[in-house]
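Q: Provide a 3D model corresponding to the input given below.
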Amino acid sequence: MTDTIVSAEAEAPTTPRMNMIQAINSAMDVMMERDPNVVVMGEDVGFFGGVFRATAGLQAKYGKTRVFDTPINECGIIGVAVGMGAYGLRPVPEIQFADYIYPGMDQLISEAARLRYRSAGEFTAPITVRSPFGGGIFGGQTHSQSPEAIFTHVAGLKTVIPSTPYDAKGLLIAAIEDNDPVIFFEPKRIYNGPFSGHYDRPVQPWSKHPASEVPAGHYRVELGKAKIVRPGAGLTILAYGTMVHVALSVVEEQGIDAEVIDLRTLLPLDIDTVAASVEKTGRCLIVHEATRTSGFGAELSAQVQERCFYALEAPVERVTGFDTPYPHSLEWAYFPGPVRIREAIKKIMKD
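A: Next up, the predicted model:
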């Protein structure tokens, strides 16, 4: 699927190379410059620039009233953001790690997600909750979780996960401009560059990777649109975030005729692109880092079965994280990696 550039500014000749952190920073910078109602808030996002430096330089440029630090209170951060959104602002709160988002769940589910419906459209919650998620930094149980499936269960929320700097900037701009609440999870394992399934085997640094070419100005990548990142005819692989790169590394190393789809937005899900691919290939593999039971892969599998049952030549397979607390020293065994993905592909292709 080809992206549509929504803003003419994106056609400007300046196309710098950025890693994902820089692209996310650029998205907030562009939106704050365009719209005085955009504000950034969260723990250490101001003077310090965020724990991963995603907000570096924004407070110095836009001032302490538009980029400000908050107490360590996720419920308060999101609750205040909901009120700001109802008042007419477009807040972009950062939750320092996705593992810390749970105290704010009531505000997200009971308030943000329902505000438009409860007020019959009189109020909206145009907030974009940014948060790093997933493993890759040896953060252990409290800095490595992948809770995306929880939010896809909530009507009224949109859930977005980019896999490249280009998509990160375009999707974040689209999320900030959206009038409904968006959960924007950032895969911190690839903040600075994509990796294969091995800790010591980078695919390419972002500085040399084609996906690092990011327009300097304003552009949007439409929410709810998946992207075919590698065409193929023998197998469909569905992934998002870091796992897009892991899946690509496997099929390219093994010469597998697989079509790899980056979902980009989990909700709303681009089921039409998914179904068209599975109808063509007859086989489907789902790869995600989160735990297996009730993970988003279960929903994907159900929808593929409903839409493509008569086209399937083999059962839908999933390669996921394990149903255990997130391990610290064993996190690279926990990740879905090349060995498990290759085994799943062999099983699918054998049937």
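Q: going forward, measure contacts and count neighbours with C-alpha atoms only.
A: Noted.
Q: need the longest strand for this structure.
A: For the chain, the longest strand by residue count, based on DSSP state E, is strand 284-291.
Q: Mind listing what's buried along that one?
A: For strand 284-291, the buried set under the neighbour-count rule, 16 or more other CA atoms under 10 Å, comprises 284-291.
Q: now these as JSON lines including distance to Gly321?
A: As requested, the buried residues of strand 284-291 are exported to JSON lines (distance: CA to CA, whole Å):
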{"residue": "Cys284", "distance to Gly321": "18"}
{"residue": "Leu285", "distance to Gly321": "14"}
{"residue": "Ile286", "distance to Gly321": "12"}
{"residue": "Val287", "distance to Gly321": "9"}
{"residue": "His288", "distance to Gly321": "7"}
{"residue": "Glu289", "distance to Gly321": "5"}
{"residue": "Ala290", "distance to Gly321": "5"}
{"residue": "Thr291", "distance to Gly321": "5"}
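Q: which of those lies closest to Gly170?
A: Closest approach to Gly170 among the buried residues of strand 284-291 (CA to CA): His288, at 22.3 Å.
Q: The closest one: what's its closest spatial neighbour, skipping adjacent residues?
A: Of all residues not flanking His288 in the chain, Thr320 sits nearest, at 5.0 Å (CA to CA, 6 or more residues apart in numbering).
Q: In the stretch 151-300 of the chain, what residue spans correspond to helices?
A: Remark: helices assigned in the stretch 151-300 of the chain by DSSP state H, counting those that start in this stretch are 165-177, 242-254, 271-281, 296-308.
Q: how about those helices, which one is nearest Asp262?
A: helix 242-254 (6.2 Å).
Q: What is the closest one packed up against?
A: In this structure, helix 242-254 makes packing contacts with strand 258-262, strand 284-291, helix 338-350, judged by 3 or more CA pairs under 8 Å, 6 or more residues apart in numbering; DSSP states H and E.
Q: Next, the structure of the following sequence, for comparison with the previous one:
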Amino acid sequence: MAARRKVILLGATGSIGTNALRVIERHPDRLELVAVVARSRFAETAAIARKFVVPHVGLYEPQNPPVRDALPPSCTFHSGTDAVTAMIESVEADVVLVASAGTSALRPTLAAIARGRTIALANKEILVLAGRFVTDAARRHGVRIVPVDSEHNAIFQCLDAGARTGVRRLVLTASGGAFRDLPVDQLADVTPEQALAHPNWSMGPKITIDSATMANKGLELIEARWLFDVAPERLDVVIHPQSIVHSMVEYLDGSMLAQLSPPSMTFAIQHALLYPERAEGVVAGLDLTRTIDLQFRPLEEGRYPCLQLAREALAAGGTCTAVFNAANEVAVEAFLAGRIGFLEIPRIIRKSMDRAAVREPGSLEEVLDVESDTRRWVAQSIVR
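A: I've put the predicted structure just below:
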């Protein structure tokens, strides 16, 4: 049997990280966890290190408590993004699973690419903010990026199974979120608690709100443009309430390939970590001896303005996608805190995009400056 793949896990304590640990625990003969990184949850991260006997632990946000007693004796602690990036450059690994949310994982990911590690990518912001820089680096270093988002992983599998030529469009499926069947005229009064009640998936609060507004699908369209090198007009979205068909590829002759599995992130994570190999899964697959209802319907006009705004940002290109992402993040935080209403989220994104001077960035730092400026402006606007 081949040697175990050495895995670095960025974002160990989030929902993707937790499911990744289930996959790694399921396949101890195939996968070895050599480093775990989280934003700030040291106690949880240390517990993971003890359970999996991990030699390296990192936190993006610097901490200097007396941590040695909480870690395995042979474990090295790395505090701050610079230290995490240096750790990725020095620790031997085969694949880096990027499950951290936000921009903190951007430089560590670029460092992993520079070292030639396979990237299993579950972070939306990295490609939304810096898609050109990340994909150019991957091409230069001959690095494969395997998507972990269920929709992109489904397209990756479909393209892997079929021809890469003759593709008409990529179709991302969307559950529709918590309010897919709520009358549009009632959306103004919905609460964060209602928005967090996703009908199919168990996810973190930010992505669950993004599902309700469909901003997440807009981010996924932007990601797909970079992951699969396709023009925006060849990317579509369809509502699929069951979340069993995760995405589809349509060919010029009208044929379609689709990937199906129950709504559990373990399927996509395991595929990315073991690719191109297959193994028994963590969760049972579909039971085709029972009736399975698969429904599809078009997007209802006016229900999901965030998705249309994402399409506009994608068409504008340059720094506009960074503006969309930053404005959405700050607006979602404000909604969760009860400071703005649900329908204020797309209004804030629209105002942010209207004020932005869109340009093609010459450097990664320029993109990050635009993102920071948008965050400050939105935060000040909400305070006023």
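Q: Post the TM-score for the overlay when you can.
A: The TM-score (TM-score structural alignment, normalised by the length of structure 1) is 0.39; 212 aligned residues with a CA RMSD of 6.0 Å.
Q: Ignoring the adjacent residues along the chain, who's closest to Tyr248 of structure 1?
A: One correction, residue 248 of structure 1 is Leu, not Tyr. Excluding the flanking residues, the one nearest Leu248 of structure 1 by CA to CA, 6+ apart is Val260, at 7.0 Å.
Q: What's the local residue count around that neighbour?
A: By other CA atoms under 10 Å, 27 other residues sit near Val260 of structure 1.
Q: do the same with Lys51 of structure 2
A: Residues near Lys51 of structure 2, counting by other CA under 10 Å: 11.
Q: which helices and strands does the longest strand of structure 1 pack with?
A: Strand 284-291 of structure 1 packs on strand 235-239, helix 242-254, helix 296-308, strand 317-321, helix 338-350, going by 3+ CA pairs under 8 Å, 6+ apart.
Q: Pick the most deeply packed of the ones you listed.
A: strand 235-239 (a mean of 26; mean count of other CA atoms under 10 Å).
Q: and the angle from that one to strand 258-262?
A: 20 degrees (axes from the mean of the first three to the mean of the last three CA atoms, to 10 degrees).
Q: Who are the packing partners of strand 235-239 of structure 1?
A: So strand 235-239 of structure 1, by 3+ CA pairs under 8 Å, 6+ apart, packs with strand 258-262, helix 271-281, strand 284-291.
Q: for these, which one sits closest to Gly76 of structure 1?
A: strand 284-291 (26.7 Å).
Q: Which helix or strand contains Gln59 of structure 1?
A: In this structure, Gln59 of structure 1 sits in helix 58-62 according to DSSP states H and E.
Q: and that helix, which residues are buried?
A: Across helix 58-62 of structure 1, burial judged by 16+ other CA under 10 Å covers 58-59, 62.
Q: what's the following helix or strand after it?
A: strand 67-69.
Q: Can you list the buried residues in that next one?
A: Residues 67-69 are the ones in strand 67-69 of structure 1 that count as buried (16+ other CA under 10 Å).
Q: Dump the helices of the stretch 151-300 of structure 1 to a markdown table, plus distance to Met84 of structure 1.
A: Formatted as a markdown table, those follow (distance: least, CA to CA, whole Å):
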| stretch | distance to Met84 of structure 1 |
| --- | --- |
| helix 165-177 | 13 |
| helix 242-254 | 32 |
| helix 271-281 | 33 |
| helix 296-308 | 31 |
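Q: What segments of structure 2 are strands?
A: 5-10, 31-38, 56-59, 76-79, 95-98, 118-121, 145-147, 167-174, 235-239, 245-251, 256-260.
Q: So which of those strands is nearest Ser211 of structure 2?
A: Closest approach to Ser211 of structure 2 among the strands of structure 2 (CA to CA): strand 167-174, 8.2 Å.
Q: Give me the helices and strands touching the closest one, please.
A: helix 150-161, helix 215-228, strand 235-239, strand 245-251.
Q: redo that, cut-off 7 Å
A: For strand 167-174 of structure 2, the packing partners by 3 or more CA pairs under 7 Å, 6 or more residues apart in numbering; DSSP states H and E come out as strand 235-239, strand 245-251.
Q: Can you name the residues in contact with the longest one?
A: The contact list for strand 245-251 of structure 2 (CA atoms under 7 Å, 6 or more residues apart in numbering) reads 150-151, 154-155, 158, 166-173, 256-261.
Q: Let's see that with 6 Å instead.
A: If you take CA atoms under 6 Å, 6 or more residues apart in numbering as the criterion, strand 245-251 of structure 2 is touched by 151, 154-155, 166-173, 256-260.
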